[in-house]
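K.L.:
predicted model, plus sequence, below.
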Amino acid sequence: MKNKAFPQLFIIYLRYLIGFAFVFASIVKIQGLRFTTESGAENPINSAWHFFETMYQSGIYWKFLGLSQLFAGLLLMTQHYAKLGALLFLPIIANVFVITISYDFRGTPIITGLMLLANLLLIAWDWDTLKVLVNKKPQYPAKQRLENDTIWVVIGLLFFALTIGAKVIASKTTFLPIALSFPIIGIVGLIIGMKRHRKIQAKKND
């Protein structure tokens, strides 16, 4: 199954999606800004907003969280270093999930829970190579596999740059064009990637 095109494409774009979510959420922290426009200091001490205000007021820790999310998201979006990205992503998203079930976040635990499950899926997908971490002999996939094409690295870096741009430099007039460029790049990349894959498969069959 892992050698078929559709499962590989699903994993590739799942990495993009999770990586985008983490990179987008990291910018606010790196900038030293709150998630909300108002302080949560006046909220009850056991509330989610007071908890976030405490982390925000820590300064260095708040920015460290942002940098950690940015780095893990970038690794996932590069595809080439996605295995390392998935490993770094696991403790971060597990921590976020536990936080959302510890406080009243309403439906947020559903989202964070799905992200945690998606991350576990990425680790399971690459377990053939990652099992070296538990002293088992790794099995490396064929280099000709669809997910190993460098086109996905290029697309991932474009997505990363656009995510930063959408969050940092985009204005009201430029945000929509940047947002629309994501599905366009994704579709164009899919077409190019599949054409390149078919050419490789054709050469192997000749």
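P.N.:
Here it is on my side, so go on.

K.L.:
CA atoms for contacts and neighbours, from now on please.
P.N.:
OK.

K.L.:
Q69: how many residues sit nearby?
P.N.:
Residues lying near Q69 (other C-alpha atoms under 10 Å) number 26.

K.L.:
tell me the contacts of it?
P.N.:
By C-alpha atoms under 8 Å, 6 or more residues apart in numbering, the residues touching Q69 are F22, V23, A25, S26, F89, I92.

K.L.:
now with 10 Å, please.
P.N.:
Q69 makes contact with 19, 21-27, 29-30, 63, 85, 88-89, 92-93 under the criterion C-alpha atoms under 10 Å, 6 or more residues apart in numbering.

K.L.:
ok, R15 next?
P.N.:
Here R15 is in contact with 9, 21, 73-79, 82-83, 85-86, 118-119, 122, 156 (criterion: C-alpha under 10 Å, 6+ apart).

K.L.:
how does it look with 7 Å?
P.N.:
With contacts defined as C-alpha atoms under 7 Å, 6 or more residues apart in numbering, R15 is in contact with L76, M77.

K.L.:
next, Y140: secondary structure please.
P.N.:
Assigned with DSSP: H, G, I helix; E, B strand; the rest coil, Y140 falls in the coil class.

K.L.:
can you classify F35 by secondary structure?
P.N.:
coil.

K.L.:
quick check: which element contains the closest residue to it other than its chain neighbours?
P.N.:
Excluding the flanking residues, the one nearest F35 by C-alpha to C-alpha, 6 or more residues apart in numbering is V28, at 6.9 Å. Using DSSP states H and E, V28 falls within helix 5-30.

K.L.:
identify all contacting residues around the helix or strand just after that helix.
P.N.:
Remark: after helix 5-30, the chain's next helix or strand is helix 48-58, criterion DSSP H and E. Helix 48-58 has contacts (C-alpha under 7 Å, 6+ apart) with R34, S39, G40, A41, N43, P44, Y61, W62, Y103, D104, F105.

K.L.:
mind doing that once more with 8 Å?
P.N.:
Outside helix 48-58, the residues touching it (C-alpha under 8 Å, 6+ apart) are 29, 32-34, 39-45, 61-62, 103-105.

K.L.:
follow-up on the earlier one: quick one: which of the contacts of Q69 has the most company?
P.N.:
Tallying neighbours with other C-alpha under 10 Å puts G19 at the head of the contacts of Q69, with 30 neighbours.

K.L.:
structure B:
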Amino acid sequence: MLQLAVIYTRYLLGGAFVFASLIKIKGHRFTSSNGALSPIHSAAHFFETLYQSGLYWQFIGVGQFVAGMLLLTQRYALLGALLFLPIIANVFVITISYDFAFTPVITGAMLLATLGLLGWDWNSLRPLVNKPALVLPTSPLYESRIWEVVGLLLFVYTAGYRALTDTYNVLLWFGICAGISGTGLLVAWSRYKSNPYLAKA
């Protein structure tokens, strides 16, 4: 169950970042288009300044896009988590620096989840502190290639949806993503129960 929680945490964080990144890459505002912030809100001035920077605004979006994409791949999720950490840490500090109501709770949870993912991969990070890397066994279910396929489908759908439209329905996007990831779980679990050693294929 812990291994499945790690997989789906990567999906959740990666999908959220890919979803949020495209509007920046396209060079559009996100604070005024959805009415999230009043023009007189102090944070609105901050985000307007970022938007007016042009290239830097798009650079932030590219950083989010790459980090989210790597998390969705599962195969390169450790690199994605390493890129994700400084970005979400900055977002968290921004949300507690301004009056964002409950947003710091969400960004704080995302920050803690990222730290949890890095903790999960600590054995691979040990050489950074001059300790040998360790390889611990994981279940065939965790090693299944199905998770990479599901991640690819989530990425293609999310990136395509946000690239093709500037208006969006969060519930529709999340519902379809939940359907894709839920179907992947059913397929992987059925293969694992029928023959655990074939689940890796």
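P.N.:
It's in. What you see is a predicted model, and the numbers here were worked out from it, not measured in a lab.

K.L.:
residue in the second structure matching the residue nearest to F35 of the first structure?
P.N.:
Matched to the second structure by TM-score structural alignment, V28 of the first structure sits across from I23.

K.L.:
wait, its match touches F30, no?
P.N.:
Yes. Counting by C-alpha atoms under 8 Å, I23 of the second structure does reach F30; the two are 6.9 Å apart.

K.L.:
map A159 of the second structure onto the first structure.
P.N.:
Matched to the first structure by TM-score structural alignment, A159 of the second structure sits across from I164.

K.L.:
can you tell me the closest non-neighbouring residue to its match?
P.N.:
Leaving out its chain neighbours, the residue that sits closest to I164 of the first structure by C-alpha to C-alpha, 6+ apart is F24, at 7.1 Å.

K.L.:
would you mind measuring from that neighbour to I178 of the first structure?
P.N.:
Using C-alpha to C-alpha, to the nearest Å, we find F24 of the first structure at a distance of 13 Å from I178 of the first structure.

K.L.:
kindly report the same for G165 of the first structure.
P.N.:
Separation of G165 of the first structure from I178 of the first structure (C-alpha to C-alpha) stands at 8 Å.

K.L.:
sorry, back to before: average gap between the host helix or strand of the match of A159 of the second structure and the second structure?
P.N.:
Element membership of I164 of the first structure [criterion: DSSP H and E] is helix 151-168. Once superposed with the second structure, the aligned residues differ from helix 151-168 of the first structure by a mean of 0.9 Å; criterion: mean C-alpha distance after the TM-score superposition for the first structure.

K.L.:
in that helix, which residues are buried?
P.N.:
151-153, 155-160, 162-167 (16 or more other C-alpha atoms under 10 Å).

K.L.:
again with stretch 39-57 of the second structure
P.N.:
Across stretch 39-57 of the second structure, burial judged by 16+ other C-alpha under 10 Å covers A43, A44, F47, E48, L50, Y51, W57.

K.L.:
for I94 of the second structure, state which of those is nearest.
P.N.:
A43 (8.8 Å; C-alpha to C-alpha).

K.L.:
is I25 of the second structure in contact with V66, as I believe?
P.N.:
No. Using C-alpha under 8 Å, I25 of the second structure is not in contact with V66, being 11.5 Å away.

K.L.:
three-state assignment of A170 of the first structure?
P.N.:
A170 of the first structure - assigned by three-state DSSP - is coil.

K.L.:
can you give me the distance of it to L176 of the first structure?
P.N.:
Taking C-alpha to C-alpha, one finds A170 of the first structure at 9 Å from L176 of the first structure.

K.L.:
the more surrounded of the two?
P.N.:
Looking at A170 of the first structure and L176 with other C-alpha under 10 Å, you find the greater number of neighbours at A170, namely 17 against 12.

K.L.:
ok, the more buried one to R15 of the first structure distance?
P.N.:
24 Å.

K.L.:
same deal with V23 of the first structure?
P.N.:
Distance from V23 of the first structure to R15 of the first structure, counting by C-alpha to C-alpha: 12 Å.

K.L.:
tell me, how many residues neighbour G35 of the second structure?
P.N.:
Neighbours around G35 of the second structure, by other C-alpha under 10 Å: 9.

K.L.:
these two touch, right, G80 of the second structure and F65?
P.N.:
No. Contact criterion C-alpha under 8 Å: G80 of the second structure and F65 do not qualify, at 10.0 Å.

K.L.:
which residue lines up with P104 of the second structure in the first structure?
P.N.:
Counting by TM-score structural alignment, P104 of the second structure corresponds to P109 in the first structure.

K.L.:
list the contacts for that match?
P.N.:
Counting by C-alpha under 8 Å, 6+ apart, P109 of the first structure has contacts F97, T100, I101.

K.L.:
the stretch of helix or strand it belongs to vs the second structure, average distance?
P.N.:
Secondary structure assignment for P109 of the first structure, by DSSP H and E: helix 108-125. Following the fit onto the second structure, the mean deviation recorded for helix 108-125 of the first structure is 0.5 Å by mean C-alpha distance after the TM-score superposition for the first structure.

K.L.:
and the lengthiest helix in the first structure, what does it pack onto?
P.N.:
What stands out as the longest helix in the first structure, according to DSSP state H, is helix 175-205. When contacts are defined as 3 or more C-alpha pairs under 8 Å, 6 or more residues apart in numbering; DSSP states H and E, helix 175-205 of the first structure packs onto helix 151-168.
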